[in-house]
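Engineer: Pasted the sequence and its predicted model underneath.
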Amino acid sequence: MRILAVGDIIGRPGRKALRELLPQLKKEVGYDVVIVNVENAAGGFGLTKKVYEELLELGVDVMTSGNHIWDKKEIYQFIDESPNLLRPANYPEGVPGRGYGVFTKNGVKFGVINLMGKVFMDCNLENPFKTFDRIYEELSKETKIIIVDFHAEATSEKWAFGIYVDGRASFVYGTHTHVPTADEFILKKGTAYVSDVGMTGVWYSAIGMKPKEAIERFLLSLPRRFEVEDKGEIMFNGIFVEVEEESGRAKKIERIQRLI
């Protein structure tokens, strides 16, 4: 199975990049499955039903997220009825939505788990390592191909998690920081790993937002309302991974970065 994971897409520019590049990448790498982190897809904060449906039309198979998934209040109206939309699985019991699932593409089953780190994040989360253990026991009965979006701040936590699940997960990739890392590897036991995919949005920006307000916030230590930067070249960041279907082990990992 060939998997394309796309980093946090930022508002309209991020969606534009998907629209223009997914057909091209389909021809180039021949991906089977597209997984996109969508927590910043609608105006830079959260997800709306309209944007969700737009992404489905663009061919996105599974949508993952993180702490910003709740920023648009209408998410509560459709997240429970959207099986291919995930929120972090280690939120407390009773939170709407689902954190993992088994999906089928071209007759092949694959599992996707969405987790969020605890370092510099919400301390009320369950331990992501233990949450993975619990979910893995369930998913591994249905498929060998298990993919994890680990939405976290600290690179040390991401790396530790990657090694912890090496040989069980097929592919672990980090999201959240919006900055791509150059550490894509296949770990010793066969898990493809990268610390952060990076964002898909205007590159000359403050991680996708207009720089002016971000700079003022750093200079003055006062709150500022961020807006998506919508002018300039757009950077697409993704990771392509090829997984052996019978064993679930990764055979290839490649970082994809394009300017449009």
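Structural biologist: The structure has been received and is ready for your questions.

Engineer: contacts, neighbours, all on C-alpha from now
Structural biologist: Fine.

Engineer: how near is Gly117 to Pro223?
Structural biologist: 25 Å (C-alpha to C-alpha, to the nearest Å).

Engineer: Please identify which of those two sits among more neighbours.
Structural biologist: Gly117 (26 against 11; other C-alpha atoms under 10 Å).

Engineer: how far away is the more buried one from Thr131?
Structural biologist: Distance check for Gly117 against Thr131: by C-alpha to C-alpha, it reads 11 Å.

Engineer: the strands in the stretch 1-150 of the chain, which residues?
Structural biologist: For the stretch 1-150 of the chain, applying DSSP state E, counting those that start in this stretch gives strands covering 2-6, 33-37, 62-64, 100-105, 108-116, 146-151.

Engineer: Save the ones you listed as a markdown table, and put in mean neighbour count too.
Structural biologist: Output for the strands of the stretch 1-150 of the chain, formatted as a markdown table (neighbours: other C-alpha atoms under 10 Å):
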| stretch | mean neighbour count |
| --- | --- |
| strand 2-6 | 24 |
| strand 33-37 | 23 |
| strand 62-64 | 25 |
| strand 100-105 | 16 |
| strand 108-116 | 23 |
| strand 146-151 | 26 |
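
Engineer: Adding distance to Pro211, write those strands out as JSON lines.
Structural biologist: Putting the strands of the stretch 1-150 of the chain into JSON lines (distance: least, C-alpha to C-alpha, whole Å) gives the following:
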{"stretch": "strand 2-6", "distance to Pro211": "23"}
{"stretch": "strand 33-37", "distance to Pro211": "22"}
{"stretch": "strand 62-64", "distance to Pro211": "26"}
{"stretch": "strand 100-105", "distance to Pro211": "35"}
{"stretch": "strand 108-116", "distance to Pro211": "27"}
{"stretch": "strand 146-151", "distance to Pro211": "23"}
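
Engineer: out of these, which comes closest to Glu254?
Structural biologist: Evaluated over these, closeness to Glu254 peaks at strand 2-6, with 9.6 Å, by C-alpha to C-alpha.

Engineer: got another, please set it beside the one above:
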Amino acid sequence: MRLLVLGDVVGRAGRTAVATHLPRLVERWSVDFVAINGENAAGGFGITEEIAQGLLDAGADVITTGNHVWDQREALVFIARQPRLLRPINFPPGTPGRGATMVTARNGARVFVANVMGRVFMEALDDPVRLVEAALEQHAIGSEVDAAILDVHAEATSEKQVFGHLFDGRVSLVCGTHTHCPTADHRVLPGGTAFITDLGMCGAYDSVIGMEKEEPMRRMVERVPGQRMGPATGPATLCGVAVETDDATGLARWIAPLRVGGDLEGAVPPGWQERS
């Protein structure tokens, strides 16, 4: 099974990159399932219903989020009627939306996706490990589901790596989001789970984590508040990973980086030729 998982979409530049490249990649490589983090898609802050639908129309099967999920207040309402948009599973009970879902992939397989937020240098949410454990008890790969993806939206690299080791052998992929910088540690862990500390972003890299660089540079030098930061508008890179899983076990055969367009050096999965 072929999984494509993309990092945080930042602003219009990131959305344009997704709309431009994702449909072609899905068709060319016969990708079975696409997950994408959309929490910065609306001007760098949150996501709207229209933007969420645009990402789904471009080929995303599930949209994950993180600490910016409520920056656009309408998300508090429309998330209840959009089962393919997730918010972190460890938000308090009664929070609108859901933190995990199961979706049927293009090839008919059952794919479980969970979205969790870290607690190091972030909000003091509920215990993420306990809640992921509970979700996976009902969605074991190889029996209840054919593949499982865990998006760990966290600041600390160590926390994301702990999640990888904790759930090695129980999910197809553990991927980090939030820091917007792609890491080079993609690998299959000993138990068969693909892992990367951070997927990077779908956005303009001539920026400061996707935002126009002038304002954050000024703030660092002058140390006083100023204008609201806005997303960079230059050429954007579509950034994430491709994972191929074993149909019998749901575990990863291999993982490879994906970088298309924009300023970063390109990278495409070496084994993914067009399917006949």
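Structural biologist: Done, it's in. Fair warning: this is a prediction, and the values are worked out from it, not measured in the lab.

Engineer: Tell me who's in contact with the residue most central in space within the second structure.
Structural biologist: Per C-alpha atoms, centre = their mean, the C-alpha nearest to the average position across the second structure is that of Asn37, at 3.6 Å. When contacts are counted by C-alpha atoms under 8 Å, 6 or more residues apart in numbering, Asn37 of the second structure touches Leu6, Gly7, Asp8, Val9, Ile63, Thr64, Thr65, Thr177.

Engineer: do that again at 6 Å, thanks
Structural biologist: The contact partners of Asn37 of the second structure, by C-alpha atoms under 6 Å, 6 or more residues apart in numbering, come to Gly7, Asp8, Ile63, Thr64, Thr65.

Engineer: quick one: the second one and Met1 of the second structure, what's the gap?
Structural biologist: Asp8 of the second structure is 23 Å from Met1 of the second structure, where distance means C-alpha to C-alpha.

Engineer: cool, and Asp57 of the second structure?
Structural biologist: Asp57 of the second structure sits 21 Å away from Met1 of the second structure, taking C-alpha to C-alpha as the criterion.

Engineer: The two: which is more packed in?
Structural biologist: When Asp57 of the second structure is set against Met1 and neighbours are counted by other C-alpha under 10 Å, the residue ahead is Met1, at 22 against 12.

Engineer: separation between the counterpart of Ala154 of the first structure in the second structure and His165 of the second structure?
Structural biologist: Residue-level alignment of Ala154 of the first structure against the second structure, with TM-score structural alignment as criterion, gives Ala156. Ala156 of the second structure is 15 Å from His165 of the second structure, where distance means C-alpha to C-alpha.

Engineer: count of residues packed around Leu219 of the first structure?
Structural biologist: A total of 9 residues lie near Leu219 of the first structure under the criterion other C-alpha under 10 Å.

Engineer: Going toward the C-terminus from the helix or strand hosting it, what's the next helix or strand?
Structural biologist: Remark: Leu219 of the first structure resides in helix 211-220, with elements defined by DSSP states H and E. Beyond helix 211-220 of the first structure on the C-terminal side, the first helix or strand identified by DSSP H and E is strand 234-243.

Engineer: Show me what Leu258 of the second structure lines up with in the first structure.
Structural biologist: Across the alignment, which pairs residues by TM-score structural alignment, Leu258 of the second structure is matched by Ile256 of the first structure.

Engineer: Relative to the centre of the second structure, find the outermost residue for me.
Structural biologist: When each C-alpha in the second structure is compared with the mean C-alpha position (C-alpha atoms, centre = their mean), Glu222 comes out farthest, at 33.7 Å.

Engineer: Pull the contacting residues for that residue.
Structural biologist: Shown in contact with Glu222 of the second structure (C-alpha under 6 Å, 6+ apart): no residues.

Engineer: That one pairs with which position in the first structure?
Structural biologist: If you follow Glu222 of the second structure across to the first structure using TM-score structural alignment, you land on Leu220.

Engineer: and if you look at Cys202 of the second structure?
Structural biologist: The equivalent of Cys202 of the second structure in the first structure is Thr200 (alignment by TM-score structural alignment).

Engineer: hang on, its match packs against Ile9?
Structural biologist: Yes. At 4.6 Å, Thr200 of the first structure and Ile9 qualify as touching, with contact defined as C-alpha atoms under 6 Å.

Engineer: Which one's more surrounded, the two?
Structural biologist: When Thr200 of the first structure and Ile9 are compared on other C-alpha under 10 Å, the one with more neighbours turns out to be Thr200, at 35 against 30.

Engineer: can you give me the helices for the first structure?
Structural biologist: Across the first structure, reading from the start of the chain, the helices by DSSP state H fall at 11-29, 49-57, 75-78, 128-139, 155-165, 211-220.

Engineer: among those, which is nearest Ile145 of the first structure?
Structural biologist: With C-alpha to C-alpha as the criterion, Ile145 of the first structure lies closest to helix 128-139 of the helices of the first structure, at 9.0 Å.

Engineer: still on that earlier bit, tell me which of the strands of the stretch 1-150 of the first structure sits nearest to Ala182 of the first structure.
Structural biologist: Distances from Ala182 of the first structure to each of the strands of the stretch 1-150 of the first structure were compared using C-alpha to C-alpha; the minimum, 15.0 Å, belongs to strand 2-6.
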